[in-house]
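[1] got a sequence here, can you model it:
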Amino acid sequence: MDVRDRVRGCLLGGAIGDALGAPVEFHSLRDIRRDHGPAGLTGYVPTWRGTSGLVTDDTQMTLFTVEGLLRAAHGNRSPDDAAGGAPGGSPDGDVLRCVREAYLRWLDTQDHHEPPPADRPHRTGRLREEGWLYSRRAPGTTCLSGLHRPFPGPSPLGEPGPVNPGSKGCGTVMRSAPFGLARRAPREAFELAAACAQITHGHPTGYLAAGAFAAIIAYLMAGEALEPAVHGALGLLAGYPSHEETTAALRAALAAAAAGPHSPERVETLGGAWVAEEALAIGVYCALAEPSVERALLLSVNHSGDSDSTGSVCGNLLGTMHGADALPEAWLTPLEGRRTIERLAAELS
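    Below is the predicted model of the structure:
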């Protein structure tokens, strides 16, 4: 499978999982089954404005992560105005700055109804001009508050970060797949994702889980199967202080996938996914437990927790493993922002 198909699959798969889970975020499993039948969700259902296939802040922030990485690769210029080149060509300090500026452009989409005047250095970029992104989709409060604070730079990995040092919400993990697409060396992907997660979340578990997720994606990009990729990420985690919660969550996901039978009830033994390590564990478990892409995505959203984030993580994993052609066309066709997602995937490849 070529790199372009894996990158495209990762970004589209994450958006599909996000759109599947969005209507039932905050709903209990009992309520999901009451409203949608004994099998729970079996496909898209209407959400905001009565429309199905709409994404949330998970996909929005993932796309702005991609744009930040692309800007860093092109010397902080739009790819439209620069020669080609693989993301990651700039020093990591420049990448951190470009990613944070991209998140500030995402923040504009949450605070305004249309693109505000380009009166600040960060307010330039093609993505911020796309009107469909100017819609609040239950953004994480820590992401919002973190971006309103100065960011002096990341702390050494394993120590509390400078912004929201007590928060380990899943807003770190759900946006971090692109680091594994841009940095093909798993350790580099891990460390860059963890550093950029500190832009908003300073709890070591929150940002180390983001690093582990990016490393898993990098292993998958190299052709590894998912279980060895998870073991590779566990090996990296062991080298950093404060890794224990993330390590325990990933080990629990591996054990659950090996145990069977696979069910929403077993998903819920891994937590509610409101925190980073649980969202990562549930996404990994569902991608491991079900050989069918469609069934794995449905398993990842039918539970009493942060269904859009677990759907997004699972979709990123499945899309990277199997490529875009394995994603159900019935879910691709109505997917919000598909053209933008495919454009950014092509630029990142």
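
[2] only C-alpha atoms for contact and neighbour calcs from this point on.
    Noted.

[3] okay, now Pro186: neighbour count?
    28 (other CA atoms under 10 Å).

[4] residues contacting Met61?
    Tyr103, Trp106, Arg175 (CA atoms under 8 Å, 6 or more residues apart in numbering).

[5] in helices, which of those residues appear?
    Within those, residues falling in helices by DSSP state H are Tyr103, Trp106.

[6] scan the contacts of Met61 and report the most crowded one.
    Arg175 (28 neighbours).

[7] correct me if wrong: that one contacts Thr62.
    Yes: between Arg175 and Thr62 there is a contact at 4.3 Å, judged by CA atoms under 8 Å.

[8] what's the spacing between Ala222 and Pro152?
    To Pro152, Ala222 is 33 Å away according to CA to CA, to the nearest Å.

[9] compare the two and say which one has the larger neighbour count.
    In this view Ala222 and Pro152 are compared by other CA under 10 Å, and Ala222 has more residues nearby, 18 against 10.

[10] looking at it, Ser155 is touching Val163, isn't it?
    No: between Ser155 and Val163 there is no contact under CA under 8 Å: 9.8 Å.

[11] show me which of those two is the more surrounded one.
    Neighbours per residue (other CA under 10 Å) separate Ser155 from Val163, with Val163 holding more: 26 against 16.

[12] okay, that one and Arg338: tell me how far apart.
    The gap separating Val163 from Arg338 is 33 Å, by CA to CA.

[13] what about Thr65, neighbour count?
    25.

[14] sorry, that was for Tyr207
    38.

[15] so it makes contact with Lys168?
    Yes: counting by CA under 8 Å, Tyr207 touches Lys168, with 7.2 Å between them.

[16] overlap in contacts, the two.
    Joint contacts of Tyr207 and Lys168 (CA under 8 Å, 6+ apart) are His201, Ala276.

[17] just give the number of residues close to Thr42.
    By other CA under 10 Å, neighbour count at Thr42 equals 16.

[18] correction: Glu277
    30.

[19] pull the distance from the helix or strand containing it to the chain's centre.
    Using DSSP states H and E, Glu277 falls within helix 276-289. Its chain's C-alpha centre and that of helix 276-289 lie 12 Å apart, by CA atoms, centre = their mean, to the nearest Å.

[20] that helix packs against which elements?
    Secondary-structure packing of helix 276-289 (3 or more CA pairs under 8 Å, 6 or more residues apart in numbering; DSSP states H and E): helix 204-221, helix 244-259, helix 264-268, helix 293-301, helix 307-322.

[21] kindly recompute the last result at 6 Å.
    Under the contact criterion of 3 or more CA pairs under 6 Å, 6 or more residues apart in numbering; DSSP states H and E, helix 276-289 touches helix 244-259, helix 293-301, helix 307-322.

[22] next, the second sequence, to be compared with the first:
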Amino acid sequence: MNPNRAEGVLLGLACGDALGRPVEFDSPEQIADEHGTLTDMVGFGTWNQPAGTLTDDTEQALCIASSVAEHGSFDPADVAERFRTWYESEPFDVGVMTRRSLEALDRGAAWDEAGQSVWEDSPEGQNAGNGSVMRCPPLTIPLRNEPERLVEASKQSSQITHADPRCTWGCAALNLTIAGYLTDREAPLQWALDRIRSDAPDELVDALDPIAAGETPDSLSTSGYVVDTLQTALHDAIAADSASDAIVTAVNRGGDADTIGAVAGAVAGARFGAVDLDREWLVAIDETEAMRSLAIALV
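    Coordinates of the predicted model:
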């Protein structure tokens, strides 16, 4: 495969994350009032960090990528340990379910028990966040030609912190779609949905079927709910004319802007390649060259 497309997955995710970080939780109107259309990496804002700063979205994705590159395969126990070590570094942004699951790991829970127990203890409305779909795309690079293994690894990567079937199968749907772009399949999202349709939750499939058909729903939500995130991010990535356009559109919707930007960026990066990303964005992100090397290692 073209290494530029693999780089696009990691760098597209990072660009969406970093561009969206300063406007996370803002409304579209607030973003427009302050920035017009936000197209440049800016500093401070939400989380009060310098321009180009990455959040938990990319940091956890790099935990997965580094583990797979080092071991040559996906080892969920090793990834869980890397998540736990990352959490001990006191990152400035950690999702609620992720934090609770990693604290369970810290108490000795196994990788496949921590997220499960947190999910079972969480009420509906607080049990299916987007904290696992934002980090899972690196798995697509080494497993792009092995859809069954990719589905299993994607689900397991989610289960560490997000065991709800909408999350586990959401990771599978996203990663199959990205793999479809990396391997030049026709209609990657449709191909992904057809592979998981009989097993995935109806709520997830029903939300993504219109996107696969090229339709735009009446409203696209920017909440932290995993189904909303996937519907909006996949819409923006598939409808865009470039990777940068996909990220700008997603981020300027506001709400959970960094995560929706990251997911849209990973898909659009696979679709168009890293060469299609704004060069100034890549310059602003300190980790760009390290991520290029990591993408090549995963290929």
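
[23] TM-score for the pair, please.
    The TM-score (TM-score structural alignment, normalised by the length of the second structure) is 0.88; 287 aligned residues with a CA RMSD of 2.1 Å.

[24] that older thread, and the helices and strands packed on helix 276-289 of the first structure, which is most packed in?
    helix 307-322 (a mean of 32; mean count of other CA atoms under 10 Å).

[25] the second structure: matching residues for that one?
    The alignment of helix 307-322 of the first structure onto the second structure (TM-score structural alignment) covers residues 257-272.

[26] how far is that stretch from where the chain is centred?
    The chain centroid and the centroid of stretch 257-272 of the second structure are separated by 7 Å under CA atoms, centre = their mean.

[27] mean shift between it and the first structure?
    Compared with the first structure after fitting, stretch 257-272 of the second structure deviates on average by 0.8 Å (mean CA distance after the TM-score superposition for the first structure).

[28] what's stretch 214-226 of the first structure in contact with?
    Ser176, Ala177, Phe179, Gly180, Arg184, Pro186, Ala189, Phe190, Ala229, Val230, Ala233 (CA atoms under 6 Å, 6 or more residues apart in numbering).

[29] map the second one across to the second structure for me.
    When you say that, I think you mean Ala177 of the first structure. Aligning on TM-score structural alignment places Ala177 of the first structure opposite Pro137 in the second structure.

[30] run a quick neighbour tally on the nearest residue to that match once chain neighbours are set aside.
    Closest residue to Pro137 of the second structure apart from its sequence neighbours, by CA to CA, 6 or more residues apart in numbering: Asn175 at 5.8 Å. Neighbour count for Asn175 of the second structure, taken as other CA under 10 Å: 30.

[31] same deal with the one 10 residues further on?
    By the criterion of other CA under 10 Å, Arg185 of the second structure has 14 neighbours.

[32] before we move on, what SS does the counterpart of it in the first structure have?
    Applying TM-score structural alignment, one finds that Arg185 of the second structure aligns to Glu224 in the first structure. Secondary structure for Glu224 of the first structure, judged by DSSP: H, G, I helix; E, B strand; the rest coil, is coil.

[33] distance of Glu224 of the first structure from His322 of the first structure?
    Relative to His322 of the first structure, and taking CA to CA, Glu224 of the first structure is found at 11 Å.

[34] go on, Glu290 of the first structure?
    The value you get for Glu290 of the first structure to His322 of the first structure, if CA to CA is used, is 13 Å.

[35] next one: Phe179 of the first structure
    For Phe179 of the first structure, the distance to His322 of the first structure - CA to CA - is 18 Å.

[36] that older thread, so which of the contacts of stretch 214-226 of the first structure is the closest to Leu297 of the first structure?
    Ala177 (16.5 Å; CA to CA).

[37] okay, now that closest one: neighbour count?
    The number of residues near Ala177 of the first structure, taken as other CA under 10 Å, comes to 32.

[38] just Glu146 of the second structure next, same as before
    For Glu146 of the second structure, using other CA under 10 Å, the count is 12.

[39] repeat that for Gly43 of the second structure.
    Gly43 of the second structure, neighbours per other CA under 10 Å, totals 18.

[40] repeat that for Pro50 of the second structure.
    By other CA under 10 Å, neighbour count at Pro50 of the second structure equals 16.

[41] relative to Ala110 of the second structure, how far out is it?
    Counting by CA to CA, the gap from Pro50 of the second structure to Ala110 of the second structure is 36 Å.

[42] against Gly36 of the second structure, how distant is the spatially most central residue of the second structure?
    With distances taken as CA atoms, centre = their mean, the residue of the second structure nearest its centroid is Met134 (2.2 Å). Noted for Met134 of the second structure: a distance of 26 Å to Gly36 of the second structure, by CA to CA.

[43] now swap in Gly254 of the second structure and tell me
    13 Å.

[44] Glu101 of the first structure pairs with which position in the second structure?
    Glu101 of the first structure maps onto Glu81 in the second structure, by TM-score structural alignment.

[45] re the thing from before, what distance do you get for the match of Arg185 of the second structure to Pro186 of the first structure?
    Note on Glu224 of the first structure: its distance to Pro186 of the first structure, by CA to CA, is 11 Å.

[46] same deal with His231 of the first structure?
    12 Å.

[47] go on, Arg34 of the first structure?
    42 Å.

[48] and the closest residue in space to Val301 of the first structure that isn't next to it in sequence, how far is that from Leu208 of the first structure?
    Nearest non-adjacent residue to Val301 of the first structure, counting by CA to CA, 6+ apart: Ser307, 4.5 Å away. According to CA to CA, Ser307 of the first structure and Leu208 of the first structure sit 21 Å apart.
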